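Student: For reference, the sequence and a predicted model appear below.
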Amino acid sequence: MGRIWNVAIVGCGIGRTHIFEGYARHPDKFRVLALCDLNPERLAAVADEFNVPRRTTSFQDLLEMADVDIIDVCTPPGLHFEQTMAALKAGKHAVCEKPLVGSLAEVDTLEAAEKTYGRRILPIFQYRYGNGVQKAKRIIDAGIAGKPYLGTVETSWHRTQVYYDVPWRGKWATELGGVLVTHSIHNHDMLMYLMGDVDQIFARTATRVNKIEVEDCVSASLRMKNGALVSLSATLGSVRQISRLRLCFENVTFESGLEPYRPGDDPWMIQAVNAEIQERIDDALKGWRHVPTRFEGLMAEYGPGLETGNLPVTLADARRSLELVTAIYTSSAEERAIDLPLKSDAVRYGSWRPQQLAG
């Protein structure tokens, strides 16, 4: 039996989902010892629901708990860098929601901090977990899919002005961005998880749906390192909410389901070019073991991964995701194609937020 990790969570909004879908389903790997939230009523309700013994409105209290191994940061994005860094300095591992931070410079600072303090950062990319996306991953990694040709990724969700009545939403300083960093970031991570790194981007962003500072519509054209062409679209103005990935390879076409918040789940369409390829797919998937979806699947691997040092999602994955974000914002602002990787002398390496660039 492996180690049981003691967890403290700051932020009981998405933090509740981390418990319900993740930690509570793995009592052999995790024990939630403490919760922190500025809203006493929400704090008490979540703590009572999951029998969490310690409750506090002070983040500092969590840092000072000697028996806490992991701090799970589920606060508004503008706090992520500060709180994740504080967790590492306090000798804790840090789970952190998306977007991890607000710039490539902050990611690189955290990478150095991991080495300095000997603790790991565990980014949240739960959409990778589901039987559909994991079957596609196995087929691609086995070399069965062949040459990648083309991909499309759609994040068509619906958010009204009421959603942005929450004070920190829709603002560069506190949300760090719009649909690109708070909604479509998971689907874009899934694209790179299956199709590899991006080579060049041309993109446009716009604010058309709500009266907010940040973007709520994005369209981008990508060339991948392997030569495949990909189009991304994201909006918060779709009456019907869907997420969809469609990836065309030489031997196989993959298409996800349409469920907006569970695109990794079965059923995925996995269509082989001929009977021989189908036979190879069947062999690759023989004896398939069920993959728990979303946080349940991610946390199942995070516990053992902390012991072995072999994490299923790493800081490098988070950096790749935020490099894509940085390049899209840069391309839209400068109206030109942007080559990746981005170097430390890139204009938006330190921040993609307009106010910080202007300052």
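Tutor: On my side now, so go ahead. Residues are numbered from 1 along each chain as shown.
Student: only C-alpha atoms for contact and neighbour calcs from this point on.
Tutor: Noted.
Student: which one's the longest strand in the chain?
Tutor: The single longest strand within the chain, with elements called by DSSP state E, is strand 237-249.
Student: right, and the helix or strand after that one?
Tutor: For strand 237-249, the succeeding helix or strand toward the C-terminus, using DSSP states H and E, is strand 252-255.
Student: helices and strands around the longest strand of the chain, which ones?
Tutor: In terms of contact count using 3 or more Cα pairs under 8 Å, 6 or more residues apart in numbering; DSSP states H and E, strand 237-249 is assigned the packing partners strand 148-158, helix 185-195, strand 252-255.
Student: Would you convert the ones you listed into a markdown table that also reports distance to residue 141 and mean neighbour count?
Tutor: Shown next, in a markdown table, are the helices and strands packed on strand 237-249 (distance: least, Cα to Cα, whole Å; neighbours: other Cα atoms under 10 Å):
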| stretch | distance to residue 141 | mean neighbour count |
| --- | --- | --- |
| strand 148-158 | 12 | 21 |
| helix 185-195 | 9 | 21 |
| strand 252-255 | 13 | 22 |
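Student: okay, these in a markdown table with distance to residue 263 next?
Tutor: Listed next are the helices and strands packed on strand 237-249 as a markdown table, based on distance: least, Cα to Cα, whole Å:
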| stretch | distance to residue 263 |
| --- | --- |
| strand 148-158 | 10 |
| helix 185-195 | 8 |
| strand 252-255 | 10 |
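Student: so which of these gets nearest residue 300?
Tutor: When those are ranked by proximity to residue 300, the top entry is helix 185-195, at 18.6 Å, counting by Cα to Cα.
Student: Return the distance of the longest strand of the chain from the chain's centre.
Tutor: The gap between the average C-alpha position of strand 237-249 and the chain average comes to 17 Å, counting by Cα atoms, centre = their mean, to the nearest Å.
Student: Could you list the buried residues of that strand?
Tutor: Residues 237, 241-249 are the ones in strand 237-249 that count as buried (16 or more other Cα atoms under 10 Å).
Student: and which of those is nearest residue 348?
Tutor: Checking those against residue 348 by Cα to Cα gives residue 237 as the nearest, at 27.5 Å.
Student: Report whether the expected contact of that closest one with residue 161 is present.
Tutor: No - counting by Cα atoms under 8 Å, no contact exists between residue 237 and residue 161, whose distance comes to 10.9 Å.
Student: sorry, back to before: tell me which of the helices and strands packed on strand 237-249 lies nearest to residue 98.
Tutor: Residue 98 lies closest, by Cα to Cα, to one member of the helices and strands packed on strand 237-249: helix 185-195, at 7.9 Å.
Student: alright, now check it against this:
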Amino acid sequence: MDTSPAVDSAPTVRAAILGTGNIARFHAEALSALPDQVEVVAVADVNEEARTTFANHLAVPRSYGDLATLLDEVSPDLVHVCTPPGLHRDQVLACLQAGSSALVEKPPTLSTAELEELAAAEGTRGPWVATVFQHRFGSGALRAREMLASGALGRPLVAVCHTTWFREQSYFDVPWRGRWDTEGGGPTMGHGIHQMDLLLALLGDWVRVSATARRQARAIDTEDVSLAHVDFANGAVASIVNSLLSPREESYLRIDCERATLELTHLYGYGDDNWRITPAPGHEEDVWAAWRSGPQGVNSGHSAQVAHVLRCLRANEAPPVTSTEALRTMRLVAGVYASAFLERPISPADLGADSPFHTRMNGDGPRW
């Protein structure tokens, strides 16, 4: 069920795209599919050739070499921030201060401190900052969330959340990759964060994490693998693995509840066919009825989330994923690192302003 506000008569959103690399293509495709709701009015990139090619392909009227000029001359309603992570804090803050909402790629910032700063710069009626966590918006996730919230699955008990991907050493030849100061972390921060965010969207608040992080095989500053045990406020426990060392790549989420097991197996995005539900004995009829009656037919991806963002902005409401929701996920990422490097369990209360992991995901310095 789509709970987005009805905005048929609302004004069109004027959007700009900052950064014209590969990920910007997904944003452009999502925006192009909704011409009745949004107009792309400008793009910006420090690379003149890249931004010109991108603007010409989209038939965008204005192209800029810097964000400040774009914000001053165009004043967009929404800026899609598709730049490397180390640039996000300053760029999103500039958007908010200029009165433009921002939809920022993951990770939204390099630390929870930076994200809290952005949240403080939001207005009560906008502008807002939203983070791209598109796995929340496929119909399978919406259906799972409804069933968990309604009690149709019973209590969630045990979960598995694996992002086991593979990246050669050459992947890290890009100067900002594999560095704490420009990427914020390794697969825990930049890759598994999507699946971890979906886990949190389904299971809610976490209360304790115990973790290990290693630099097993890649010549980088950050970890290339992490493993964590997470306790949730609702009593569920989860095992999380984030790896860039796994030749057979897979993204896998499993939640065992009292009445059924939910599973999602995919790589970079999913459709309804990637989900599986297995009712417990005696609960087959009710579980299948609830599963079949839920939302259908929407794949995860930028298009699904962008559609929600636009509808909310046109209704003058905070777009998903809000800074509050993104902060819960970022604090879990920080908790994984803090636990791994301090070699003890971590709670959200341990990650306040007095913690070195509040301002840097690797705390007060390199840990290897």
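Tutor: Nice, I can see it. Note that the structure is a prediction, hence the values are computed from the model and not measured.
Student: Give me the TM-score for this pair.
Tutor: Between these two chains, after superposing, the TM-score reads 0.93 (TM-score structural alignment, normalised by the length of structure 1); 356 aligned residues with a Cα RMSD of 2.0 Å.
Student: coming back round to it: and residue 139 of structure 1, which of the helices and strands packed on strand 237-249 of structure 1 is closest to it?
Tutor: strand 252-255 (9.0 Å).
Student: which residues in structure 2 does that closest one align to?
Tutor: Under the alignment (TM-score structural alignment), strand 252-255 of structure 1 falls on residues 260-263 in structure 2.
Student: Assign a three-state SS to residue 103 of structure 2, would you?
Tutor: Counting by DSSP: H, G, I helix; E, B strand; the rest coil, the backbone at residue 103 of structure 2 sits in strand.
Student: and residue 283 of structure 1, how many neighbours does it have?
Tutor: The criterion is other Cα atoms under 10 Å. On that basis, residue 283 of structure 1 has 12 neighbouring residues.
Student: Repeat that for the one 10 residues further on.
Tutor: By the criterion of other Cα under 10 Å, residue 293 of structure 1 has 22 neighbours.
Student: Give me the distance between the residue nearest the centre of structure 2 and residue 108 of structure 2.
Tutor: By Cα atoms, centre = their mean, structure 2 has its centre lying nearest to residue 133, at 2.8 Å. Distance check for residue 133 of structure 2 against residue 108 of structure 2: by Cα to Cα, to the nearest Å, it reads 10 Å.
Student: again with residue 343 of structure 2
Tutor: Residue 343 of structure 2 is 26 Å from residue 108 of structure 2, where distance means Cα to Cα.
Student: so where do the strands sit in structure 2?
Tutor: Counting by DSSP E, structure 2 has strands at residues 13-18, 38-44, 62-64, 78-81, 101-104, 129-131, 156-166, 206-214, 225-232, 237-243, 245-257, 260-266, 275-279.
Student: angle of the longest strand of structure 1 against strand 217-224?
Tutor: Orientation note: strand 237-249 of structure 1 sits at an angle of 10 degrees relative to strand 217-224 (axes from the mean of the first three to the mean of the last three Cα atoms, to 10 degrees).
Student: Could you list the residues in contact with strand 237-249 of structure 1?
Tutor: Strand 237-249 of structure 1 is contacted from outside by 145-159, 187, 191, 209, 216-217, 253-261, 263, using Cα atoms under 8 Å, 6 or more residues apart in numbering.
Student: can we see that at 7 Å?
Tutor: When contacts are taken as Cα atoms under 7 Å, 6 or more residues apart in numbering, the neighbours of strand 237-249 of structure 1 outside the stretch itself are 145-159, 209, 253-260, 263.
Student: residues contacting the spatially closest residue to residue 138 of structure 2 that is not a sequence neighbour?
Tutor: Among residues not flanking residue 138 of structure 2 along the chain, residue 300 sits closest, at 4.0 Å (Cα to Cα, 6 or more residues apart in numbering). Applying Cα under 7 Å, 6+ apart to residue 300 of structure 2 gives the contacts 134-135, 137-138, 269-271.
Student: so how far is residue 261 of structure 2 from the residue of structure 2 positioned farthest from its centre?
Tutor: Of all residues in structure 2, the one whose C-alpha sits farthest from the chain's mean C-alpha position, using Cα atoms, centre = their mean, is residue 282 at 36.7 Å. Spatial separation of residue 282 of structure 2 from residue 261 of structure 2 under the definition Cα to Cα is 14 Å.
Student: tell me the contacts of the residue nearest to the centre of structure 2?
Tutor: 194, 321.
Student: and the match of strand 252-255 of structure 1, how far from the chain's centre?
Tutor: Taking the mean C-alpha point of stretch 260-263 of structure 2 and that of its whole chain, the gap between them comes to 23 Å (Cα atoms, centre = their mean).
Student: mean shift of it relative to structure 1?
Tutor: After superposition onto structure 1, stretch 260-263 of structure 2 lies on average 0.6 Å away from the residues it aligns with, using mean Cα distance after the TM-score superposition for structure 1.
Student: before we move on, the earlier item: of the contacts of residue 300 of structure 2, which ones are shared with structure 1?
Tutor: When the contacts of residue 300 of structure 2 are mapped onto structure 1 and scored by both residues aligned by TM-score structural alignment, their matches' Cα atoms under 7 Å, the shared contacts come out as 137-138.
Student: Narrow the contacts of residue 300 of structure 2 to those that are buried.
Tutor: Neighbour-count burial (16+ other Cα under 10 Å) is assigned, among the contacts of residue 300 of structure 2, to 134-135, 137-138, 270-271.
Student: Pick out whichever of these sits closest to residue 359 of structure 2.
Tutor: residue 134 (25.7 Å).
Student: what about stretch 90-106 of structure 2, start to end distance?
Tutor: For stretch 90-106 of structure 2, the separation between the terminal residues is 15 Å (Cα to Cα).
Student: quick one: that stretch aligns where in structure 1?
Tutor: Following TM-score structural alignment, the aligned partner range for stretch 90-106 of structure 2 in structure 1 is 82-98.
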